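Enquirer: got a structure for you, letters missing:
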């Protein structure tokens, strides 16, 4: 074990084995256990390697390098010399200890940013790329709470829930780690270039893929195993029934990590994956404190006090909302002029499917009770248009007004 970055010769041997077609990380680990460093493996005879890891692994390890190997090695060395960039090998003390508990840890890790974050308490927060506004808000809120407690938030830099998780993680002392499915010199999706730059400065970006590796669908399940391997627990915020987040949760469960899921409406498509996980044993959670407490990352007394404060706030909001509702009801039963009454009883001409404003508002509403202020922020509608659209949706039976000035989708009849 060495404490300095690998020399050029050592890095060349590591890179050769990491790039060898057909040599899987689990087989390479067997060879490293038996023979030591890659340079020692490359000096062995085929028979000696085959006796340890099988004939196919021996052939792959001893195969000659391709014509582009030297150029690739030069590129890795040059990338490593850039500020903030590091290449960590499996034998390096800086290698994330959590990944060493995996059966197939990657031989090389390409890291941009803070290496120390890979040695901290961490929670993964993942979910749908096409997240609802409520899901995005929940993901950022949970991530902020985790990071504020000094816990690193790990996610995959995808659109939707992942992006919100990273943004929330950046807001606290725990910061965030993005595990990506491309080479560390690329950013995918392109919309997250600015976010990736911020993470590279305040957090860390991690990849096991060779530099220049583009986004390929087959890479992302493998990326998900690293997300699961780095953390003590995985929280899924929103997920459809066929979601990559469910793969992450399954891998985490297989590695002995805790799995949590945020419940949602039974009518919301992106709640079905979470509900399925809960049926299969994932823990249903409603607050960040529950996750932190379950993982032993927080002081139980402080959590209890926080819960009491939250419950008191909910009680105050409920009674304030009840008073508001009573005042509104009193206004509704005041006598109307005959013309106004006739207008009020006329059937509404509203058609939900053909009204762009209504569809926009429904999308912003999602499947959870939401306040007027939040709807105004999400839709950026003019105040009058927002109120008119809410009234149309309520008259059409699409939404219901709730105590506390909140709105929710109406349950199907």
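Expert: The structure has been received and is ready for your questions. All figures in this text were calculated on a predicted structure; none of them were measured in a lab.
Enquirer: Please make it C-alpha for all contacts and neighbour counts, starting now.
Expert: OK.
Enquirer: any idea how far the most centrally placed residue in the chain lies from residue 207?
Expert: For the chain, residue 126 is the residue whose C-alpha lies nearest the centre (Cα atoms, centre = their mean; 2.7 Å). Residue 126 is 17 Å from residue 207, where distance means Cα to Cα, to the nearest Å.
Enquirer: contacting residues for residue 327?
Expert: Contacts for residue 327 (Cα atoms under 8 Å, 6 or more residues apart in numbering) come out as none.
Enquirer: where's it, which helix or strand?
Expert: Using DSSP states H and E, residue 327 sits within helix 300-332.
Enquirer: list the buried ones in that helix?
Expert: Within helix 300-332, the residues scored as buried using 16 or more other Cα atoms under 10 Å are 303, 321-322, 325.
Enquirer: Just name the closest of those residues to residue 371, please.
Expert: Checking the buried residues of helix 300-332 against residue 371 with Cα to Cα, the nearest one is residue 321 at 11.0 Å.
Enquirer: related to what we said a few turns ago, just put the buried residues of helix 300-332 in TSV and tack on distance to residue 283.
Expert: Compiled in TSV, the buried residues of helix 300-332 are given as follows (distance: Cα to Cα, whole Å):
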residue	distance to residue 283
303	18
321	31
322	33
325	35
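Enquirer: then this one, side by side with the first:
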């Protein structure tokens, strides 16, 4: 058996089912290094304290695994393979009990990513959930806080997209290999993330999505960051698993309150009831983490109504979405005029179009007019 690099040995053992941080530690402590452990006979492996089931797995899988070939595949795909010995392995992730022994990274992790927040939530957000996620991530990104999420549908997708839209960095922690984009509809988003962030996973680079991978990837998401923000989540949401991991890892947990009548807010409201920090704006998060705001007061070239039509329409808009038909009825103005005026107001950052021709007052305008 040829001599393998320590990284290759980490990769080899990580590809054997049932071997994680704890069993790797047993092997390293007994043999002194994983290269010796990889070459060891079954009788020697048994002396390390490894259980019989894992011994059988090693005996079966080791002859079928070519770790160096896995490293070559990773290199050809532009994927970095990190172990704890690598300087660029995220320092905060080293602190958690069940850290991933091998981390595959596509894109770039930077030192500034140490200042990061996980943003998670339901896969089926309401208009409210989308709005608060966009507003909070916008503020955090403009304050140079990296946004980490799971590339899933719903809140995860909104968090990644909003961070990129505002020139921020974002990291996707995946429950499959970094060469396998799941869901497939986020392929374009994943490509954008690579330009200003990274895709990371503990799964082999070509591993497909498996149900058991996603709860485990959540411990990486929470462990990688200073805290976890849940913007909207029902009782059964996987986002709550991330929050639980954050608490276990002594990380902060933040939650956005929602209507007690909304099923999508039962999880976030319960988190607050259990002691999570209630979040109204990004300042609440930064204050709790003792992070200084670096963006300063946002400046807008035009935040006040320019004409009587804009002034009139602002009277019928608030933070809750209002359909354009309702605005037309309330204002008595013709639909074409309302539509064109709202479009211009949106371009100036005065209002937001929240989908389905529903509009809401931008927070900045509301504060300016109050």
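Expert: Structure's in. What do you need? None of the values given here were measured: they were computed from a predicted structure.
Enquirer: Fetch the TM-score of the aligned pair.
Expert: Remark: TM-score between the superposed chains equals 0.76 [TM-score structural alignment, normalised by the length of the second structure]; 331 aligned residues with a Cα RMSD of 4.0 Å.
Enquirer: Tell me the one among the buried residues of helix 300-332 of the first structure nearest to residue 237 of the first structure.
Expert: Nearest member of those to residue 237 of the first structure, counting by Cα to Cα, is residue 303, at 21.1 Å.
Enquirer: what sits against that closest one?
Expert: 289, 293.
Enquirer: thinking again about what came up before, ok, so of the buried residues of helix 300-332 of the first structure, who is nearest residue 266 of the first structure?
Expert: Nearest to residue 266 of the first structure among the buried residues of helix 300-332 of the first structure, with distances taken as Cα to Cα, is residue 321, at 25.1 Å.
Enquirer: What residue in the first structure is paired with residue 241 of the second structure?
Expert: By TM-score structural alignment, residue 241 of the second structure lines up with residue 247 in the first structure.
Enquirer: The one helix or strand that match maps to vs the second structure, average distance?
Expert: Counting by DSSP H and E, the element that carries residue 247 of the first structure is helix 244-254. Following the fit onto the second structure, the mean deviation recorded for helix 244-254 of the first structure is 0.5 Å by mean Cα distance after the TM-score superposition for the first structure.
Enquirer: go on, stretch 138-146 of the first structure?
Expert: Mean for stretch 138-146 of the first structure is 1.7 Å (mean Cα distance after the TM-score superposition for the first structure).
Enquirer: Relative to the second structure, which residues correspond to that stretch?
Expert: Stretch 138-146 of the first structure maps onto residues 132-140 of the second structure, going by TM-score structural alignment.
Enquirer: what's the spacing between that stretch and its chain's center?
Expert: Stretch 132-140 of the second structure sits 13 Å away from the centroid of its parent chain (Cα atoms, centre = their mean, to the nearest Å).
Enquirer: Could you list the residues in contact with it?
Expert: So stretch 132-140 of the second structure is in contact with 146-147, 155, 158-159, 162-163, 166, 231, 281-282, going by Cα under 8 Å, 6+ apart.
Enquirer: Reformat those residues as CSV; add secondary structure and distance to residue 110 of the second structure.
Expert: Output for those, formatted as CSV (DSSP: H, G, I helix; E, B strand; the rest coil; distance: Cα to Cα, whole Å):
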residue, secondary structure, distance to residue 110 of the second structure
146, strand, 10
147, strand, 13
155, helix, 24
158, helix, 22
159, helix, 19
162, helix, 20
163, helix, 16
166, coil, 18
231, strand, 26
281, coil, 26
282, helix, 22
